[in-house]
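Enquirer: A predicted structure for the sequence below; I have some questions about it.
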Amino acid sequence: MSTRTGRGAMTVGVVAMAVTLAACGGGSKSGDGSDGAAKKKDLKIGLLLPEKQAARYEKSDKPLIEKMVGELTSGKGQVVYANAEQDAARQNQQVDDMIAKKVDALIIDAVDSKAIGGAVERAKTAGIPVVAFDRLAEGPVDAYVSFDNEDVGHVQARALLDNLGEKAKDGQIVMMNGARTDPNAAQFKKGAHAELDGKVNIGKEYDTKEWKPENAAANMRTAISALGKNKIIGVYSANDGMAGGVIEALKAAGVSKLPPITGQDTELAGVQRIVAGEQYMSVYKSYAEESPIAAQMAVALAKGQSLISIANSKTNSPTKSDIPTALVPVVAVIKENIRSTVVSDGLYTIDEICTAKYKAACKSAGLTG
């Protein structure tokens, strides 16, 4: 399994970077009034998030970005927010709205990484630097922060193989990948295939439109019909929402003993399914690490400062090379380490996980008190 940078260590790093940004004038551009930009605190940072189906965006990302922008601007900075609700055309219009509002920098988590390219170009033409957040948008983005997406696929697939053990080729695997419009989905899939190919029999594989659980459920019903419910020994699901749809389809088909099913995002419902033994694992991605870095990048770019203390690598998109990049590692969550990961990091409390429906399962898993 992958190891993850400790939350405390990253928090120290975030604070250290914030101090550097506040104190460092050497990273600023010169000769164009950038000294004033570097001192400016009443910045407007635009934040465009893609949807509301995944709880992370409004529960974690938005408030964490707002908090860090506030810290970096002595409470004077403002986050101007909009959510596209899975509509790429709407998000393009939202970029134009942000340009009209004259934001100082823009953070975009693209609905469709290719479709947003023209809007990113328009922002750059207007002099607004763009941070690609969580998904690598096309166009002239200035910086990118995400998790190590290929490693997510590796972690998911290795966990599935660990669970199957010597029975890995005794039946068929179904792969439920994410949306084709999301470049992250391709990276998850690439990492998963690197682990699974040759070690399991992949009976059916799907790219799931819009990542929607109902679309995953429909795909799974097709797979069950084609392969037979008793022949499916495992399901690679790229995230927790789709894992829920997969489980719904398997139960509706009369499968009483569910095969191991992967996930990602450690959504509360996913964690509860892990406790109950319905879902085998999820991937924990610490939004408390990723989101503040996006805010740091945006504030630094708005001030004309260097990203050298924030970015730890570079990434190429289909339209731009050598994009300054910060990648955050991930960790697999299974029943046995829920307490030491999502509970210990404060993502959920025991009480939030162990509602009345899951009390007995929580007690069995040692999740009490």
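Expert: That came through fine.
Enquirer: C-alpha only now, for contacts and for neighbours.
Expert: Noted.
Enquirer: gap between V80 and Q296?
Expert: Using C-alpha to C-alpha, to the nearest Å, one gets 16 Å for the distance from V80 to Q296.
Enquirer: list the contacts of L196.
Expert: 157-158, 161 (C-alpha atoms under 8 Å, 6 or more residues apart in numbering).
Enquirer: tell me which of these is nearest to L43?
Expert: A157 (42.7 Å; C-alpha to C-alpha).
Enquirer: give me the spatial nearest neighbour of T181, chain neighbours excluded.
Expert: D112 (5.1 Å; C-alpha to C-alpha, 6 or more residues apart in numbering).
Enquirer: rewinding a little: V80 and Q296: who's more crowded?
Expert: Q296 (23 against 15; other C-alpha atoms under 10 Å).
Enquirer: which neighbouring elements make contact with the helix or strand hosting the more buried one?
Expert: Element membership of Q296 [criterion: DSSP states H and E] is helix 287-302. Applying 3 or more C-alpha pairs under 8 Å, 6 or more residues apart in numbering; DSSP states H and E, one finds that helix 287-302 contacts helix 7-23, helix 62-72, strand 105-108, strand 130-133, strand 143-147, strand 323-328.
Enquirer: buried ones in that helix?
Expert: 287-302 (16 or more other C-alpha atoms under 10 Å).
Enquirer: ok, second structure coming up, stack it against the first:
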Amino acid sequence: MSQPTSRRGLLFGGAAVGATALLAACTSNEPAEAKEEKNDAAPAAEESGKHVTIGFAGPQADHGWLNAINVQAAQRAKKYSDITLEKTEGSNDTATQIGQIDTLINKKVDVLVILPADGKALTQAGLKAMRAGIPVVNLDRIFDTPQAYRCWVGGDNYGMGLNAGHYIGEKLKDKKNAKVIELSGPDSLELTKQRTQGFDDALKNYPNIKKVARQAADFTVESGQAKMAQLLQAQKSFDACWNHDDDQGVGALRAIDQAGRDGFLMVGGAGARSAMDHIKADDGVLKATVLYPPTMAASAIDLARALGQGKGISGLSESEIPTQLTLYSAVVDKDNIDQYLPNGFK
């Protein structure tokens, strides 16, 4: 462990190693499988240390995944006797979230964890905190400049698409002239473009497979149902569908049931409990989902605590925490569903 250091020195001095790692590597020396199976396992560095007040600012929990982010952060903080968590009221309004972050800065919290409603729009808030000597853990939606955070932790959107494409590709590799469709998220979001790019790049490895249609929904049940209905009407037959988001997938499955369609496999995205329940029951076309783990919020709390106490990460040689932590997007199907089911979000 490093010797105690000033917050300003921690922010702007020294060489912090950048890392792309599994979520479990951040918090434990246990194998990744054990960590994913039960997220309530004791965090690393369990021994109490210097008390740390962590400010947490996130968007409104108007989506199952965002609600799971809040739950994961709060539950993780409760596991430490040396943490006080100061949470803001979630908001999707940029001005409101900036004001909430200003309040946390004025309270002189030790570390800030920020999941911005809009990474670009909230960059100045991150910079303000860093310049005030408060290290920032930027959660998922990244700020415009690395000067606005000490550490970024988030999911791998490109990897989601890549793993979905390879999963479908392996299932269809022996089928001649296989056809797939894609139900994406909003095209206005960079994450959607990354997921689609990963999917398309994976399919290039399977020359027998052609993507024949794509529709963009907006991560809601209603849009998923409407856009899936359009795809089903336009495509009388296909072999697989990748849906970017399990919440909109609820609507997509509804459209599939109403149309009486089957004979293809569907892969979802994010890791909702409803999707996992269907996968375990094997009661329809949904055969797998690709994770975008909300457990990243628990890791953000671990990282914030380490920053506040001037510590590194158990299992790594460096005395400082990494500058980046990208979570792996595992594919969950009937073969490993029991391992991941406890972390399915509602």
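Expert: Okay, I see it. Remember, predicted model here, so these are calculated numbers, not experimental data.
Enquirer: coming back round to it: mean neighbour count, the helices and strands packed on helix 287-302 of structure 1: which tops it?
Expert: Comparing those by mean neighbour count (mean count of other C-alpha atoms under 10 Å), strand 105-108 comes out on top with a mean of 30.
Enquirer: contacts only, for the spatially most central residue of structure 1.
Expert: The centre of structure 1 sits closest to D134, judged by C-alpha atoms, centre = their mean, with a distance of 5.5 Å. Each residue near D134 of structure 1 by C-alpha under 8 Å, 6+ apart is listed here: 109, 144-147.
Enquirer: for the stretch 201-346 of structure 2, which segments count as strands?
Expert: 209-216, 240-243, 265-270, 286-291, 324-326, 331-333 (DSSP state E, counting those that start in this stretch).
Enquirer: the first one vs structure 1, average distance?
Expert: Read that as strand 209-216 of structure 2. With mean C-alpha distance after the TM-score superposition for structure 1, strand 209-216 of structure 2 departs from structure 1 by a mean of 2.9 Å once superposed.
Enquirer: who's in contact with that strand?
Expert: Contacts of strand 209-216 of structure 2 (C-alpha under 8 Å, 6+ apart): 169, 172-173, 176-187, 203, 227-228, 231, 235.
Enquirer: same thing but 7 Å
Expert: Contacts to strand 209-216 of structure 2, defined as C-alpha atoms under 7 Å, 6 or more residues apart in numbering, come from residues 177-187, 203, 227.
Enquirer: distance between the ends of stretch 92-108 of structure 1?
Expert: End residues of stretch 92-108 of structure 1 are separated by 10 Å (C-alpha to C-alpha).
Enquirer: buried residues, that stretch. List them.
Expert: Quick answer for stretch 92-108 of structure 1 (16+ other C-alpha under 10 Å): 92, 94-96, 98-99, 102-108.
Enquirer: pick the one among these closest to L47 of structure 1.
Expert: I107 (4.8 Å).
Enquirer: give me every residue that touches the aligned residue in structure 2 for that closest one.
Expert: Counting by TM-score structural alignment, I107 of structure 1 lines up with V113 in structure 2. Residues in contact with V113 of structure 2 (C-alpha under 7 Å, 6+ apart) are 55-57, 136-139, 300.
Enquirer: next: V283 of structure 1.
Expert: 152, 263-266, 330-333.
Enquirer: 8 Å - rerun?
Expert: If you count contacts by C-alpha under 8 Å, 6+ apart, then V283 of structure 1 has 152, 155-156, 263-266, 330-333 around it.
Enquirer: redo these as JSON lines? Include neighbour count.
Expert: Below are those laid out as JSON lines (neighbours: other C-alpha atoms under 10 Å):
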{"residue": "V152", "neighbour count": "31"}
{"residue": "V155", "neighbour count": "27"}
{"residue": "Q156", "neighbour count": "31"}
{"residue": "G263", "neighbour count": "31"}
{"residue": "Q264", "neighbour count": "25"}
{"residue": "D265", "neighbour count": "21"}
{"residue": "T266", "neighbour count": "27"}
{"residue": "V330", "neighbour count": "21"}
{"residue": "V331", "neighbour count": "21"}
{"residue": "A332", "neighbour count": "25"}
{"residue": "V333", "neighbour count": "29"}
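Enquirer: which single one of those is nearest to P63 of structure 1?
Expert: Of the contacts of V283 of structure 1, the one sitting nearest to P63 of structure 1 (C-alpha to C-alpha) turns out to be D265, at 17.2 Å.
Enquirer: quick one, helices of the stretch 101-250 of structure 1?
Expert: 117-125, 149-164, 183-196, 213-227, 240-252 (DSSP state H, counting those that start in this stretch).
Enquirer: out of everything not next to it in sequence, what's closest to the residue mapped onto Q248 of structure 2 from structure 1?
Expert: Structural alignment (TM-score structural alignment) places Q248 of structure 2 against M242 in structure 1. Leaving aside its chain neighbours, M242 of structure 1 sits nearest to P213 (4.3 Å; criterion: C-alpha to C-alpha, 6+ apart).
Enquirer: am I right that that neighbour is in contact with N239?
Expert: No. If you go by C-alpha atoms under 8 Å, P213 of structure 1 and N239 don't touch, sitting 9.4 Å apart.
Enquirer: more neighbours: these two, which one.
Expert: Applying other C-alpha under 10 Å to P213 of structure 1 and N239 shows that N239 carries more neighbours, namely 28 against 22.
Enquirer: I'd say that one and G263 touch.
Expert: Yes. Contact criterion C-alpha under 8 Å: N239 of structure 1 and G263 qualify, at 4.1 Å.
Enquirer: give me the common contacts of these two.
Expert: Counting by C-alpha under 8 Å, 6+ apart, the residues touching both N239 of structure 1 and G263 are S282.
Enquirer: out of the helices and strands packed on helix 287-302 of structure 1, which comes closest to A361 of structure 1?
Expert: That would be helix 7-23 among these, by C-alpha to C-alpha, at 27.7 Å.
Enquirer: show me what the closest one is packed against.
Expert: By 3+ C-alpha pairs under 8 Å, 6+ apart, helix 7-23 of structure 1 packs against helix 62-72, helix 287-302.
Enquirer: TSV for those, including distance to A126 of structure 1?
Expert: Shown next, in TSV, are those (distance: least, C-alpha to C-alpha, whole Å):
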stretch	distance to A126 of structure 1
helix 62-72	22
helix 287-302	13
